[in-house]
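Asker: sequence unknown, structure follows:
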C-alpha cells in the first residue's frame, strides 16, 4: 500500500463526516484504477460477498441450534428459525438499498453502517447505532473466543479418552486455549483492511460447511442408532425443568437463533467491497444475501433438527459435544478443528469495522502524530511489502487481549450467545434498516407500507427484550456455581 492506499484505508473506517483528500495526480476518478469516489477499484463479487456473509453467519451459533429447538419443540423451533431467516433477508435487502444515498448507481456512497445511519437519520440515532454496533462487535469477539476454546478443549479431551479410556475424567481447563486463540487473533488482526481478508473469509466459509456437514452426518447416524426420532412437539417437558426454567430457556432459545442469523451490523462494510455498477451494488448484495441466507437456513434446519432428533430433550448446548469424546474421535477432532479455523476468520470479519473506526478517530484527533499516521515499510519479497503501523499494532493487540481476558472470566457459551443475539437483533437487524429505508424511499407516514414496517419492528423489539431477559437469567444461574479461571470441561 502506498500513500493513496493509506488514505483509502482510513477513509474506509466507521467515523462519519471526515474527509481525507487524495492526490490522484494524473490518475482520474472513474479511471481503470479508481472508482467514482476516488478510491482504488473495488473487486468484490456476489460470491466474495456471500463468502463474507457465510463466514459471519454460519459461526458458532449453528452449534447451539439443536439445544434451541429442544427448548421450543418440533412445531415452534423450525417455525421460529424460518421466521428469523425471512426477517433477516428482508431487512438486509432494505439495508442494502441504503448503501448509496439517492440514485442506486450514482448516489453518494455510505462506507459503513454508521455512515448510512448518519445520511438518513438524526444525530442521536447515529450515536446510539455506533454504540450498539461496536458493543455487539466487542461481544461477538468474546463469544467467538469462548466457542473456539470449547472446540480446542474437546479435541484435547477426545484424544485423552482415546489414550486413557473412558474411566479417566480428562478434565481440561479452557484458559490456555483461549490464550492460544488470542495469540492467533493478534497476528491476523494486523491485516489492515476488509478488502484484504477475502481469502480468510473463503477459507472460513469452507470450514463452516465442513463442521456443519460432520454435525449433520453424526446426527443422522445417531438417529439410526436410536431406532427413531427423539423429541416432542412442545420441547423439553415441565418436570424435567421447572415451569420458570421452561420459560427462561424458551426465551434464551430465541436469542440463540437470533445470534445465528446476526450479520447486519457489518452488511454495509461488506457491500463496500463490491465492484462498481453495472449492476448496482444493492442488486449484487441482495443476491448475495438471498444465496447466503438460503444456504445458512438449509444448514441450520438440517443441523438443528437432526441434532434434536438425535438427542431429544438432552440436546446439548454445543452439538458436537453431544456425540461424546471417544468414537469416532478423529472425525470429531476434524469438526472441532474446522470450527477453530472458521472462528479465526469470523473474528476478523466482525472486528474489522471496529478496528477501522478507532483508527480513523485517532487520525482525526491526532493528525500530526507520527505514531498514528506513519507506516513502516517492511519488505516481504522483491515485489511485496507490508506497512507496519505502530498504533494499529498496539491498539488491536490490546483489544484482543481484553476480549480474551473477559472470555476467561465468563465462559458461558449458550448464555453469552443468547444475550449477544438479543442485544443486536432488533436495533441493528430491524430498527435501523427499517427507519433508514422509510427515509430513503420517502414512504408516507401512516401509509399501509409504513404501518407494516413499524409492526414488524415492534414485534422484533418484543422478541429482543424477552430474549435478553432469558439470557441474563441464564448467566445469573451460571455465576452461582462458577469460579473464575478454574472451570474445567
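Answerer: Yep, that arrived. Note that this is a predicted model, so its numbers are computed, not measured.
Asker: going forward, measure contacts between C-alpha atoms and count neighbours the same way
Answerer: OK.
Asker: what's the helix or strand for residue 192?
Answerer: Residue 192 is part of no helix or strand, with elements assigned from DSSP states H and E.
Asker: ok, second structure coming up, stack it against the first:
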C-alpha cells in the first residue's frame, strides 16, 4: 500500500530549491507553497463555523440578564467591534503592503512583522492558550449534546420527573475517536468541506431552537420579561445581578471572537482578488449572518422563557417535545462541534509541526511522508509525526475534559484573557503602527478609547468567570453524572 517516498509539503516550504522545476512552479503560489484554493465563500463557512458555536443557544440566558434594552444593544455593539477590528487584522496578512507584501501565515507572524518584541510571545500565549481551552470546551459541550439525546429519549419514555442520569465520559471518548481520524487532515486548506457541513449544522440547530421558541411564544402563556432583565429581589439577589450581568456581557463579547483563527483562515485564500479584499467580504458576510441568528435566537428565546431562561434551552431541556426534533437539534450541535474543533485545533497543529520541522529539518520521522492509497479517496500522504502528535493532543484534551467537567468556566476565563489582546488590542496597535498615525490625533484617540473600554470589559468578565468557577468548584461532586 505504501508508495514511493516523497517529501512533505512542510519540508518543501523550508527547502524551496526542490521545486525549481517549471512543472512544479505553476502549481505553487508566490511563496513557494502549493496554490491556495480558498474563496470568500469557503472563508465565510470557516468564520460561521468558528463564530456560531453552540453558545448561540445560551444567548436567551444572556438577554435575560440584560433585558430588552441592553441585551440587543450589546449584541449589535460587539458585532460592530468584531467586524471593525477584523478588517484591520485582514490588512496585516501581508506586510508591509496589504496586497503585494510578504505573507504572514499565523497571528504570531503578523504581530512579529508589525510590532515585534515581547508582544510576539504575549500574542502566542494568548492565542494558543485560548485555542487549547476552546478544544477542551468543545469536547465537553459536544458530549453534553450527545447526552441530551439519550436523556431526551429517556424523558419521553419514562416521564419528565425521572432523573435519567447519564455519564458524559463515554461520549467524550466517542468524540475523541472521531477527532483522531479528522485530525489527520493535513491542514486548513483541506478543511473547507468540513467547515461547510458544520456551518449547515449551525444553521439547522439554531433554526430549530428559534422555531421551538416561536412556537412556545405563540402557544403561551407568555413568560415574564422586563426592560432591564432579571429583577433584583424577585429573580436574583443584588450581588447575583451584578455577576450575571458581567457574565452575560462576557458571553456575548466572546461569542463573536474568531480572531484567533482569522489569519489562518485568510491564508487559505487564493488570489486574485487580493486576500485582504476577499477576507473583508467573507468577514462582512460571516458577521452579518451570525448577528442575525444571535439577535433572533437571543430575543425570541428570551420572549419564550423570560427571566427564567435556561443556560441552553436545547441541552438544558427548555423543550421536551417534540422529542425527535430536540434530538435532531442536539445531533446537529454535536456534528457542528466536530467541525469547529478542527477549525480551532488546526492552527495548533500547524504551529507545532512547523516549529519541529525548523528544529529538526533532517528528521525523516518529522518531515517524510509516504503515499498511501485509500479506498474511495485515492492517494493520501501519511506522516508518522503527524499521526503520533495529533493523536496525543486529542487524547490529552479528552482526558482533561473528563477530569474537569466544569472546564467551561476555565474556558470563559481564557476567553476573557484573550478577547482584548487578540480581538481588539493587537489589530488596533498594528493599524496605528502601519499607518504611522500621529499620537493624540482624532482617530488615534478614539481607537485608544475603544481599546481601553474593551480591556475593562475583559477584566470584569474575567472576574465574573472566576466567581463562577469558585462557585462550581464548591458544588462539584466527582461522581455526579447528571447534567
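Answerer: Everything's here; your move. Remember, it's a predicted structure, so these values are computed and weren't measured experimentally.
Asker: quick TM-score on the pair, please.
Answerer: The TM-score (TM-score structural alignment, normalised by the length of the second structure) is 0.95; 480 aligned residues with a Cα RMSD of 2.1 Å.
Asker: packing partners for the helix or strand harbouring residue 248 of the second structure?
Answerer: Per DSSP H and E, residue 248 of the second structure falls inside helix 238-255. The elements that helix 238-255 of the second structure packs onto, with contact taken as 3 or more Cα pairs under 8 Å, 6 or more residues apart in numbering; DSSP states H and E, are helix 59-90, helix 407-418, helix 442-475.
Asker: residue 164 of the second structure: which of those is closest?
Answerer: helix 442-475 (20.1 Å; Cα to Cα).
Asker: against the first structure, where does that closest one fall?
Answerer: Mapped onto the first structure using TM-score structural alignment, helix 442-475 of the second structure spans residues 448-481.
Asker: how far apart are the lengthiest helix in the second structure and its match in the first structure?
Answerer: Counting by DSSP state H, the longest helix found in the second structure is helix 119-158. Aligned to the first structure and superposed, helix 119-158 of the second structure gives a mean residue distance of 0.8 Å (mean Cα distance after the TM-score superposition for the first structure).
Asker: show me which residues of that helix are buried.
Answerer: 120, 123-124, 126-149, 151-155 (16 or more other Cα atoms under 10 Å).
Asker: what's the first helix or strand after that helix?
Answerer: Using DSSP H and E, the first helix or strand after helix 119-158 of the second structure is helix 169-182.
Asker: report the aligned residue range of the first structure for that next one.
Answerer: The aligned range for helix 169-182 of the second structure is 175-188, by TM-score structural alignment.
Asker: just stretch 330-349 of the second structure next, same as before
Answerer: Going by TM-score structural alignment, stretch 330-349 of the second structure sits over residues 336-355 in the first structure.
Asker: mean per-residue distance, that stretch to the second structure?
Answerer: Comparison of stretch 336-355 of the first structure with the second structure after fitting gives an average deviation of 0.4 Å (mean Cα distance after the TM-score superposition for the first structure).
Asker: ok, the alignment partner in the second structure of residue 90 of the first structure to residue 303 of the second structure distance?
Answerer: When the second structure is aligned by TM-score structural alignment, residue 90 of the first structure is paired with residue 84. As judged by Cα to Cα, to the nearest Å, residue 84 of the second structure and residue 303 of the second structure stand 30 Å apart.
Asker: who has more neighbours, the two?
Answerer: Using other Cα atoms under 10 Å as the criterion, residue 84 of the second structure and residue 303 rank with residue 303 on top: 24 against 18.
Asker: correct me if wrong, but that one is in a strand.
Answerer: No. Secondary structure of residue 303 of the second structure (DSSP: H, G, I helix; E, B strand; the rest coil): helix, not part of a strand.
Asker: wait, what's in contact with it?
Answerer: Applying Cα atoms under 8 Å, 6 or more residues apart in numbering to residue 303 of the second structure gives the contacts 213, 217, 222-223, 225.
Asker: what of residue 269 of the first structure?
Answerer: Residue 269 of the first structure neighbours (Cα under 8 Å, 6+ apart): 111-113, 194, 353.
Asker: any idea which of the residues you listed is the one closest to residue 19 of the first structure?
Answerer: Looking across the contacts of residue 269 of the first structure and measuring by Cα to Cα, the closest to residue 19 of the first structure is residue 111, at 12.2 Å.
Asker: and the closest one? What does it align with in the second structure?
Answerer: Checking with TM-score structural alignment, residue 111 of the first structure has residue 105 as its match.
Asker: show me the residues around its match that make contact.
Answerer: By Cα under 8 Å, 6+ apart, the neighbours of residue 105 of the second structure are 93, 263-264, 267.
Asker: and it, what element?
Answerer: Here residue 105 of the second structure, judged by DSSP H and E, is contained in no helix and no strand.
Asker: from residue 76 of the second structure, how far out is it?
Answerer: 30 Å.
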